[in-house]
Structure formats: C-alpha cells, structure tokens
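Participant: got a sequence here, can you model it:
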Amino acid sequence: MNPLAATAPVGVFDSGVGGLSVLREIHAQHPAEPLIYVADSGHAPYGDKPVDFIEARAQRLIEHLRACGAKAIVVACNTVTGLVIERLRQHHPQLPIVAIEPAVKPAAQATRSGVVGVLATRRTVASPGLARLVDTYAQGRRILLQACPGWVELVEQGLLDGPQTEAAVAAYVEPLLAQGADTLVLGCTHYPFLAPVIQRLAGADVRVIDPAAAVARELGRRLQHAGLAAPAGGPAASVTFWTSGDVQQAARVMQTLWGQPVRPRPLS
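Facilitator: You can find the predicted model right below:
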C-alpha cells in the first residue's frame, strides 16, 4: 500500500444531485474513505444533451477531481456510463474509474413474471451501453425501456413527494405495470430519491432495484486490489461537495437528500 495515495480522496460525480444516492452507499460501506462529490447541476439534466457535450462535461469534472487529488473516480451517472465511459477510461488509463449502470442482470434474474421495466433518461434509454446490457442479460426476459423526462428536474428541485411528483411518477410507472412488469430498475441515480413514491404506486409485490450498493462494493474491490484503500478503524472521513449550479439552491436540496447540512463549493 502507498500510504499517501491511500489517504487521498475518492471523487464522485453526476449530472446533478442524484449521485448522492451513490455517495451515501459509498460513505456507508467505506466510512474511512475521504470523498469529494461534484454535482454538475448547472448543466443538468444530461439526458437531453448531445453526446459531445456530455463527454466534455465528464472530462471537465474528472480533471477537477484529479486536481483535488482524487485517487479513483466513481461515475455516478448512468447517461455518462452508457454513452462515453470507454472514452473516459481511455483518456485516463492510470486512474481507477468505477461506473454505475442499470441493474439489468439482477433484474432479469429476479423477475417472476419475465417482464422488467428500466426507468431512465432519454439518453440512457438510447445508449449503446444499455443496449449491450439488454443483449447480454435479458435471457429471454422482456425488458421494457422507459424514458422518464421531468424526473431529474423534480429531484434537482427537491420535490420528492406530493401531487406533482406522484403524477409524474405514475405517468411512466403505470404503463410498465400494465404490461406485466414485476421488477423495476432505477436507471438514473436521481431516481432512488423517488423510490418511496415509485414503490407506493407499484405496490409491495413489485421489486425496485437500485444499483448503488453494488457500485460501492465494486469501488471497495478496486481500491483493495490497487493498494489504495484507506486505513480502517478511525473516525468517519470528510465529505466535500461542489456544484456548478446555484450554490444556495444546491445547499438546500443537498441537505434534504444527504440528511445533514451541506456547504457546497462553486464550480464553473
């Protein structure tokens, strides 16, 4: 183990505040790891942006995290993973990069009806990464891909419940249920913050899968393998927040999602 590298932070980024659903799992599983989180809320949502723009923003955020001393990167954005993850890894060959992706494989294994619904942004639904997952793991199951425009914006505004949110969720969940889906995949890191509404509308017999815990486990394996894991046993490490959006708005919403006061720093 390189003791200096082991105490360096892990960088996590997303198009906005949704990646906090991944950050909380990483912090829970690896409390000794210092974390830096960047929410690119000033450019959210990514789901309706051109691919070149998404790649440029991802490169910008990775360079920022590297400048902050990050020893590894977690891409907490399914859209980035589905569209440009291989190019990011090629551009940063020496940097461990762990990326979230929709949990198609465990959903295909879990379904009883043989019908799985994947809830995601438009870009993720149309991405080659998701197409590859479906081709690889569908295993005779019917995989329904459902874009959910508007959901990211609800979470970015902190609107996690209420009539507006329930109507927006029902508009995309109910058609999947009508087609027999008994398993729903949260294919955007913003969506776990809507999971209570999704589960309530879907009912207790429908399984809702969030891949965040699996990402945290994979990060732990990668850090151990590279000799970069922080020494365990001490107090919980620091978590630093950045945003490219309005700092006051970010502080309010991040506090709601993170569960404690947050003071994000501004990022251009």
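Participant: contacts, neighbours, all on C-alpha from now
Facilitator: OK.
Participant: what's the first-to-last distance across stretch 219-232?
Facilitator: Across stretch 219-232, the terminal residues are separated by 15 Å (C-alpha to C-alpha, to the nearest Å).
Participant: name the residues of that stretch that are buried.
Facilitator: For stretch 219-232, a neighbour-count test (16 or more other C-alpha atoms under 10 Å) marks L219, G220, R222, L223, L228, A229, A230 as buried.
Participant: ok, and what's touching that stretch?
Facilitator: For stretch 219-232, contacts defined as C-alpha atoms under 8 Å, 6 or more residues apart in numbering pick out 1-3, 5-8, 30, 32-33, 71-72, 74, 96, 98.
Participant: and it, how far out from the chain's middle?
Facilitator: With C-alpha atoms, centre = their mean, to the nearest Å as the basis, stretch 219-232 stands 21 Å off its chain's centre.
Participant: for the host helix or strand of V253, packing partners?
Facilitator: Assigning secondary structure by DSSP states H and E places V253 in helix 247-258. Contacts defined by 3 or more C-alpha pairs under 8 Å, 6 or more residues apart in numbering; DSSP states H and E place helix 247-258 against helix 20-29.
Participant: what angle separates the helix it packs on from helix 247-258?
Facilitator: Counting by axes from the mean of the first three to the mean of the last three C-alpha atoms, to 10 degrees, helix 20-29 lies at 50 degrees to helix 247-258.
Participant: show me the buried residues of stretch 219-232 that map onto helices.
Facilitator: L219, G220, R222, L223 (DSSP state H).
Participant: if we can go back for a sec, from the buried residues of stretch 219-232, which is closest to M254?
Facilitator: L219 (22.8 Å; C-alpha to C-alpha).
Participant: next up, for comparison:
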Amino acid sequence: MNDVGLKSATPQGANAGHNPSPWGPLGILDSGVGGLSVLRHLRKCLPAENMLYFADQAHIPYGPRSAAEILSFTAEITRFLLRHGAKLIVVACNTATAAALDDLRAMFPGVPFVGMEPAVKPAAIATRTGKVGVLATPSTLNSHRYAGLMARFAGGIQVYENPCIGLVQLIEAGALVAPETRELLRGVVEPMLTDGVDTLVLGCTHYPFIQPLLEEIVGGNVTIIDPAPAVARHTRFVLQQRGLIILDEQTGSLRCFTSGDPRRLEFLSALALGEDCPAEQVHWREGELTDMP
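Facilitator: The predicted structure is shown next:
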C-alpha cells in the first residue's frame, strides 16, 4: 500500500457555494487509464466541451482498497479539479462510484456528479438465455450500490460474477493483447460460456481496452455491454438541465493529469483517443495533491 497519509474526508473541503461557469471544463477522474474509455465517448458526445482528466495512478488499483481510502483520494481529486475550474465531475470508475459517489455528493453539494454503474438492466434486457456475466472489481461486486442494481433488475436472470483479479494491472501496463491477458480472460469467461452466458457486462472502465481481445475469445454470439456511451449521454443531459452545456462548433481542449508516470498515461491515451495529450504529473503530499515535485 502506498504510504501516503489519508486526508480526512469531511465536509470541511466541500464547496457548497460552487457556482460553475458554462465555460468551465468537465472534470473526469479515475484510478488510472480506465476512465479514458469514458473520456473517448464524452469527447464524441460533447465535442465543444473543455475537459480535464485525472488518473490517480499512484494508487492503482482501487479495487482492493477500503471505501474510506477511495473516498479520501477521490475527494482530494475533486478539490483539485474544482481548483482548475471544473463545472461537473464525472467519476469514470465503477469502483470509486460504488465506494464514494454518495459521500462525494454530500461533501460537495453544489457540484454536479455523474458516476458509473454496471449495465445490469441493459444486460437483463439483451440476454436470450437468461444468463449474464458481470466482469468487475471486488469492491464493485461487494458494494451496496451493485446489490441494489441486482435487486432491481436481475430478477428472473442468472448472473455470473468474476472480479478479474490482475486484469486492471495488465491493462495499466499496456498488455492489451499479451498472452497473459488472453489467458486470464479465457479463465474468466470460458466457464461462463460453458454454462450458457450470452451477455457480458464490462463493469470496470478499464475493460473496454481489452474488448477486441474479449470479442475474439467469446465469438460473435455473445453481446458485450459497455456503459460508457450511456454515461456520456447522461452527462450531456445533466449539462443541458443545468444550463452548463457548450454547443459551439469549436473543438474543446483536453488537459491530462496523473499522480503516476506521465508516459504510461500518454501511451494509452493515444490508443484510446487517437490524439496525443501530454500528461502533467502531480504529487500526493500528506493526503493532498500538489503540482510541485
């Protein structure tokens, strides 16, 4: 575990008087590069919006961490993004959404948040066999938020869950088609396929990076559901509802930050977005973020 001290996640850091400008950027946060899969759809859906992306690669992965740790990290990242003018925060991480989103909304009552949820409802509609596989981190699968989704939408279907231990780390390392990634995925999905699963839910924003490999393994008769496009559409709806959307024909800017190695973020952002985005490194100091080395 990283030896960074945890900042107390109390409302004293909240910005109850947050009065965002429509010209402010969107703030997108994730534990690493996974949120780039959401950022890609946000850039398509909201091309005129300026965006800030924060990858907390110093603390990757979030999956095994406690809810208190995740809340402490994401609250400080939210403060960082607000200091840079963010008008809305997208928590582009299923694990962070499950562990911290409700608390973040309470801590920052004037700030609009959009989170991630495993697409259980669309999967329940799409399945023909009544058997659905959910690929997600342990924190997501064990969360109250996920349990609520299951209670509301999974009645009448059989759900197979797998925490995909080690997959996030492989994706962060850029091993998107490596033999070890293929072997891990086969071990995850082949038992599901044998039991008749015909729909898979990508319950972690990192997983769309390996969707081509996953499609190769499962074949054409399995539906794979990525919630990112729906999240982008919902973000657009929230911006419109609050009068914060930019509809100009301009192309919005993108600024990327990482608490880890900028080169890793730059490599995968080029793959995900098809554009170069130099990453700026920031540092954790006693539970707070600073631009100073």
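Participant: mind checking the TM-score on these two?
Facilitator: Here the TM-score for the pair of chains, by TM-score structural alignment, normalised by the length of the first structure, is 0.96; 264 aligned residues with a C-alpha RMSD of 1.1 Å.
Participant: which PyMOL command selects the buried ones in the contacts of stretch 219-232 of the first structure?
Facilitator: Of the contacts of stretch 219-232 of the first structure, the buried ones can be selected in PyMOL as follows, counting by 16+ other C-alpha under 10 Å:
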select buried, resi 5+6+7+8+30+32+33+71+72+74+96+98
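Participant: sorry, back to before: adding distance to F241 of the first structure, write the buried residues of stretch 219-232 of the first structure out as CSV.
Facilitator: Shown next, in CSV, are those (distance: C-alpha to C-alpha, whole Å):
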residue, distance to F241 of the first structure
L219, 19
G220, 21
R222, 23
L223, 21
L228, 22
A229, 21
A230, 20
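Participant: closest one of those to Q255 of the first structure?
Facilitator: Sorting these by distance to Q255 of the first structure puts L219 at the head of the list, at 24.6 Å, by C-alpha to C-alpha.
Participant: before we move on, the earlier item: what range does the helix holding V253 of the first structure cover in the second structure?
Facilitator: Residues 262-273 of the second structure are matched to helix 247-258 of the first structure when aligned by TM-score structural alignment.
Participant: how far apart are the matching stretch and its match in the first structure?
Facilitator: Superposing on the first structure and averaging over aligned pairs (mean C-alpha distance after the TM-score superposition for the first structure), stretch 262-273 of the second structure comes out at 2.5 Å.
Participant: and the contacts of that stretch?
Facilitator: 32-33, 36-37, 40, 55, 172-174, 209, 258, 275-281.
Participant: restricted to helices, list those.
Facilitator: Filtering the contacts of stretch 262-273 of the second structure for helices - DSSP H - leaves L36, S37, R40, E172.
Participant: which members of those residues are the farthest-apart pair?
Facilitator: R40 and E172 (16.8 Å).
Participant: so the two - more neighbours on which side?
Facilitator: A direct count of neighbours by other C-alpha atoms under 10 Å for R40 of the second structure and E172 places E172 higher, at 20 against 17.
Participant: the more buried one -> the first structure?
Facilitator: Looks like E172 of the second structure aligns to E156 there (TM-score structural alignment).
Participant: filter the contacts of stretch 262-273 of the second structure to the buried ones?
Facilitator: Those of the contacts of stretch 262-273 of the second structure that meet the buried threshold are 32-33, 36-37, 40, 55, 172, 174, 209, 258, 277-281, by 16+ other C-alpha under 10 Å.
Participant: and the aligned partner of P102 of the first structure in the second structure, what does it touch?
Facilitator: Using TM-score structural alignment as the criterion, P102 of the first structure maps onto P118 of the second structure. Listed by C-alpha under 8 Å, 6+ apart, the contact set of P118 of the second structure reads N94, V134, A136, Y146, V201, L202, G203, C204, P227.
Participant: what secondary structure does P118 of the second structure sit in?
Facilitator: Secondary structure, DSSP: H, G, I helix; E, B strand; the rest coil: P118 of the second structure is coil.
Participant: quick one: it and A279 of the second structure, what's the gap?
Facilitator: Distance from P118 of the second structure to A279 of the second structure, by C-alpha to C-alpha: 28 Å.
Participant: go on, G219 of the second structure?
Facilitator: Applying C-alpha to C-alpha, the value for G219 of the second structure to A279 of the second structure is 36 Å.
Participant: same deal with V188 of the second structure?
Facilitator: As judged by C-alpha to C-alpha, V188 of the second structure and A279 of the second structure stand 33 Å apart.
Participant: next: L170 of the second structure.
Facilitator: Noted for L170 of the second structure: a distance of 20 Å to A279 of the second structure, by C-alpha to C-alpha.
Participant: and Y53 of the second structure, by the same measure?
Facilitator: Using C-alpha to C-alpha, Y53 of the second structure is found at 9 Å from A279 of the second structure.
Participant: any shared contact partners between those two?
Facilitator: Contacts common to Y53 of the second structure and A279, judged by C-alpha under 8 Å, 6+ apart, are R255, C256, F257.
Participant: which single one of these is nearest to A126 of the second structure?
Facilitator: Proximity of the shared contacts of Y53 and A279 of the second structure to A126 of the second structure (C-alpha to C-alpha) peaks at C256, which lies at 35.5 Å.
Participant: and the residue nearest to E101 of the first structure when sequence neighbours are not counted, what is it in contact with?
Facilitator: Nearest residue to E101 of the first structure, sequence neighbours excluded (C-alpha to C-alpha, 6 or more residues apart in numbering): N78, at 5.3 Å. By C-alpha under 8 Å, 6+ apart, N78 of the first structure lies in contact with A99, I100, E101, P102, T124, G187, C188, T189.
Participant: show me what R24 of the first structure lines up with in the second structure.
Facilitator: Aligned partner of R24 of the first structure by TM-score structural alignment: R40.
Participant: contacts only, for that match.
Facilitator: So R40 of the second structure contacts A272, L273 (C-alpha under 8 Å, 6+ apart).
Participant: how about the strands in the stretch 1-150 of the second structure?
Facilitator: Along the stretch 1-150 of the second structure, counting by DSSP state E, counting those that start in this stretch, strands occupy 26-30, 51-55, 88-91, 113-114, 131-135.
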